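1. A structural model of the following input is requested.
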Amino acid sequence: MVVAKNKFSLKRFSIAGAVAFATATLGLAISEVRSQGNLVSIDGSSTVYPIQEGIAEEFQKDNRGYRVTVGVSGSGGGFEKFCRGETDISNASRPIKDSEAQRCAQNGIEFVELEVAFDGITVVVNPENNWVDTMTVEQLETIWEPDAQGNVTRWSDVNSSWPNVEMSLYGPGADSGTFDYFTEVIVGEEGASRGDYTASEDDNVLVTGVERDRNALAYFGYAYYVENQDTLKAVGIDNGNGAVKPNQETIESGKYAPLSRPLFVYVKKSAMEKPQVEAYVEYFLSADNITPIVNEIGYVPLSRRGYLNQKAKIR
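-> All right, here's what the predicted structure looks like:
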């Protein structure tokens, strides 16, 4: 594993680490914090988690009276909690589904959708893989479509010139917005995927799997590749216009298609009546606060005007 280098290192962004950090930061039971009325509760996407975690740390340094907890349940799991009224803010790597919005409405939860950064879902292999530098969208579909289960199990099943060895596949779980987005744009139907792969909402599990296996392939958010690029190899994606590898320029311009995507935060309207949530959201949407963190983590920030536009939605 790569030793963490960045101030906002993704290596500590495991689910267990998130829980440990929240516990250590709070220093008291959540119920006790709630009674003091100073808690901001956040959950959802593992892809957006590093941004929120970085902002939460800086916010708490500047606002000693407030506490922020950030969980990692995946986009779907986060929306379940959000629509039950258990959290103030929900992180998502895809837009909220109609069924989720209806559930929120049934429970009297009104919300505002905010774009906070851009990501490029990155397909990676082990650096010792010397036969794959690029893949077409069609080849990815061949690997990940439901019919591939039990049928496409070796690299040579995808391309006859590739080795006749077993593939080891890693990817997000079904509660992940990355899973939803990837299956929709690659397979053509959201949620349609083979099931015989190692799935986890913790992207560090996927990173570790590929690092340790010459025959592995995985997909996850770009920031997790950036943090581990010394031990992973990004695959260029060819959508018919030539292979393109993910980087900040190709993600921002949309050249890295179809795997470029916006990242979202959903804020409960009633939560903005709490001074700690109002203060946190204002802090979060300040370009001076969020842009350096997004850049350091490896995502692509919005423009200054873009963050002002998002702040206007709240106001």
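2. alpha carbons only for contacts and neighbour counts from here, please
-> OK.
3. Glu115 falls within a strand, correct?
-> Yes. According to DSSP: H, G, I helix; E, B strand; the rest coil, Glu115 belongs to a strand.
4. shouldn't it be in contact with Arg261?
-> No. At 10.3 Å, Glu115 does not count as touching Arg261 under the criterion of CA atoms under 8 Å.
5. can you give me the helices for the stretch 101-250 of the chain?
-> Under the criterion DSSP state H, counting those that start in this stretch, the stretch 101-250 of the chain carries helices at the ranges 137-144, 155-158, 177-182, 203-211, 222-227, 248-253.
6. Specify the stretch among these that is closest to Ala234.
-> Smallest distance to Ala234 across the helices of the stretch 101-250 of the chain (CA to CA): 7.5 Å, for helix 222-227.
7. buried residues in the closest one?
-> Tyr222, Ala223, Tyr224, Tyr225, Val226, Glu227 (16 or more other CA atoms under 10 Å).
8. On the three-state scheme, the residue sitting nearest the centre point of the chain is what?
-> Nearest to the mean C-alpha position of the chain, by CA atoms, centre = their mean, lies Thr47 at 1.4 Å. Here Thr47 is recorded as coil under three-state DSSP.
9. I'd say it and Ser73 touch.
-> No. Using CA under 8 Å, Thr47 is not in contact with Ser73, being 10.7 Å away.
10. quick revisit: can I get the helices of the stretch 101-250 of the chain in a markdown table including distance to Thr291?
-> Formatted as a markdown table, those follow (distance: least, CA to CA, whole Å):
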| stretch | distance to Thr291 |
| --- | --- |
| helix 137-144 | 31 |
| helix 155-158 | 40 |
| helix 177-182 | 22 |
| helix 203-211 | 23 |
| helix 222-227 | 14 |
| helix 248-253 | 13 |
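11. Of these, flag the one that's most buried.
-> Stretch with highest mean neighbour count among those: helix 177-182 (a mean of 26; mean count of other CA atoms under 10 Å).
12. can you give me the end-to-end distance of stretch 180-196?
-> 17 Å (CA to CA, to the nearest Å).
13. how about this one, so we can line them up?
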Amino acid sequence: MNIINKAFAFLLILSGFLFTSCGPSGPSKEIKIDGSSTVYPITEAVAEEYRSEAPNTRVTVGFSGTGGGFKKFLRGETDINDASRAISASETETAKENGIDYVRLSVAFDGLAVVANPENDWVDYLTVEELKKIWRPSSQGKVTHWSDVREEWPDKELHLFGPGVASGTYDYFTEAIVGESGSSRGDFTASEDDNVLVQGVSTDQSALGFFGLAFYEENMDKLKLVPIENENGKKVKPSMKTVSNDTYSPLSRPLFIYVNKEAAKRKPVQDFVNFYLSNAGKLAKQIGYVPMPDSAYQAQKEKFKAFYSQSDTTTAE
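-> Okay, the predicted model is just below:
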């Protein structure tokens, strides 16, 4: 074989390699997911099972908080965004500006756990009004001791821990407690990593914090769960039962995934999302979240199919 023929053969092999790389086993079979650290455990559990179901599909799952995830999602950098709150008005506007269409799918329910140090022997429960008194912006520099919350409590410094401001958990808590999403005092230890919050509260007798119920249940031996007085005057702790029957109010919430429409047109994404909705209930319960009824998951499947089957550009809330 002369040099020209050898070169031609090499080019044929190279072109075949490139075609294969860009075909079914290449980028079209890669699914990128980011977003809420609260939804992450469910999505990662689904992805782990799906890797056995579809080994040729690469599913990557990260967590940068709901807000951080939406920034990537609305730039078209990810296919799916995990979210522990609904998309905001400003994010919806960004989606329109960037030509990003999406569908929101519910996957489970969660409760927010308010936690104290196990050595804290004075907190028996908290009211919503007391939580507001602690966390509202005007309390910074004023509500600094436990006795500022309730007179009979000790004159010990109050040290606060909570998710970072990009977290959907933070947004949901501030909306439910303070009355405005993203509005709180700023002098608290914030982290997108729930392990940092657990470490802080579990080693500080004067600490008070909040994060998702599922993460509390993973660390319940290190923390004290604080009951919250609901609108009926009952002191309620979050659990699968109290979240599902809505007696743990107002700190229970739905969890979502948002799917990009362009991504949803791809068969691997369709297969993955349907697998997600078929298995989210079982896996959510194993992890410590509250599953939806089977009929609700079926309704989400139908909603998803109707969305990606449409030829026009729409979003579906």
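14. follow-up on the earlier one: Ile96 of structure 1: which of the helices of the stretch 101-250 of structure 1 is closest?
-> Between the helices of the stretch 101-250 of structure 1, helix 177-182 lies closest to Ile96 of structure 1; by CA to CA that is 9.3 Å.
15. all strands of structure 1, in order?
-> Along structure 1, the stretches classed as strands by DSSP state E are 39-44, 67-70, 89-92, 111-120, 122-125, 134-136, 168-171, 198-199, 216-220, 233-234, 236-238, 243-244, 260-268, 300-301.
16. Which among those is found nearest to Gln52 of structure 1?
-> strand 67-70 (7.1 Å).
17. how about the closest one, aligned to which bit of structure 2?
-> Mapping strand 67-70 of structure 1 onto structure 2 (TM-score structural alignment) gives residues 58-61.
18. Contacts for stretch 65-78 of structure 1, please.
-> When contacts are defined by CA atoms under 8 Å, 6 or more residues apart in numbering, stretch 65-78 of structure 1 is touched by residues 15, 18-19, 22, 25-26, 33, 38-46, 49, 52-53, 56, 60, 90-94, 175-177, 201-202, 276.
19. Ser181 of structure 2 -> structure 1?
-> Counting by TM-score structural alignment, Ser181 of structure 2 corresponds to Glu190 in structure 1.
20. What about the residue lying closest to its match once chain neighbours are set aside, how many residues nearby?
-> Once flanking residues are discounted, Glu190 of structure 1 sits nearest to Glu184: 4.1 Å by CA to CA, 6 or more residues apart in numbering. Using other CA atoms under 10 Å, Glu184 of structure 1 has 15 other residues around it.
21. is it true that Glu184 of structure 1 touches Ser193?
-> No. Using CA under 8 Å, Glu184 of structure 1 is not in contact with Ser193, being 9.6 Å away.
22. Quick one, which of the helices of the stretch 101-250 of structure 1 gets closest to Leu308 of structure 1.
-> Closest of the helices of the stretch 101-250 of structure 1 to Leu308 of structure 1 is helix 248-253, at 18.2 Å (criterion: CA to CA).
23. Check the mean deviation of the closest one from structure 2.
-> Compared with structure 2 after fitting, helix 248-253 of structure 1 has a mean deviation of 0.5 Å; criterion: mean CA distance after the TM-score superposition for structure 1.
24. residues in structure 2 aligned with that helix?
-> The aligned range for helix 248-253 of structure 1 is 240-245, by TM-score structural alignment.
25. How about stretch 297-314 of structure 1?
-> Residue span in structure 2 matched to stretch 297-314 of structure 1, by TM-score structural alignment: 287-304.
26. swap in stretch 262-277 of structure 1?
-> Using TM-score structural alignment, the residues of structure 2 aligned to stretch 262-277 of structure 1 are 254-269.
27. Check which residues of the matching stretch are buried.
-> 254-261, 263-265, 268-269.
28. got the end-to-end distance for that stretch?
-> Stretch 254-269 of structure 2: ends 22 Å apart by CA to CA.
29. number of nearby residues for Gln106 of structure 1?
-> For Gln106 of structure 1, using other CA under 10 Å, the count is 12.
30. The equivalent of Gly177 of structure 1 over in structure 2: what's it in contact with?
-> Matched to structure 2 by TM-score structural alignment, Gly177 of structure 1 sits across from Gly168. By CA under 8 Å, 6+ apart, the contact set of Gly168 of structure 2 is Ser36, Gly65, Thr66, Gly67, Ala83, Ser84, Arg85.
31. re earlier: tell me the buried residues in the match of stretch 297-314 of structure 1?
-> Buried, per 16+ other CA under 10 Å, within stretch 287-304 of structure 2: Gly288, Tyr289, Val290, Pro291, Met292, Tyr297, Gln300, Lys301, Lys303, Phe304.
32. Quick check: closest non-adjacent residue to the first one.
-> It stands for Gly288 of structure 2. Excluding the flanking residues, the one nearest Gly288 of structure 2 by CA to CA, 6+ apart is Ala214, at 4.8 Å.
33. which residues does that neighbour contact?
-> Contacts of Ala214 of structure 2 were listed using CA under 8 Å, 6+ apart, and they are Asp110, Ile287, Gly288, Tyr289.
34. so what does the longest helix along structure 2 touch, helix or strand wise?
-> Criterion DSSP state H: the longest helix present in structure 2 is helix 267-287. In terms of contacts (3 or more CA pairs under 8 Å, 6 or more residues apart in numbering; DSSP states H and E), helix 267-287 of structure 2 is packed against helix 40-53, strand 102-116, helix 294-309.
35. Could you tell me how many residues sit around the match of Ser181 of structure 2?
-> Neighbour tally, Glu190 of structure 1, other CA under 10 Å: 15.
36. just to revisit the earlier point, out of the helices and strands packed on helix 267-287 of structure 2, which comes closest to Lys224 of structure 2?
-> Among those, the nearest to Lys224 of structure 2 by CA to CA is strand 102-116 (5.0 Å).
37. in structure 1, what residues pair with that closest one?
-> Aligning strand 102-116 of structure 2 against structure 1 (TM-score structural alignment) gives residues 111-125.
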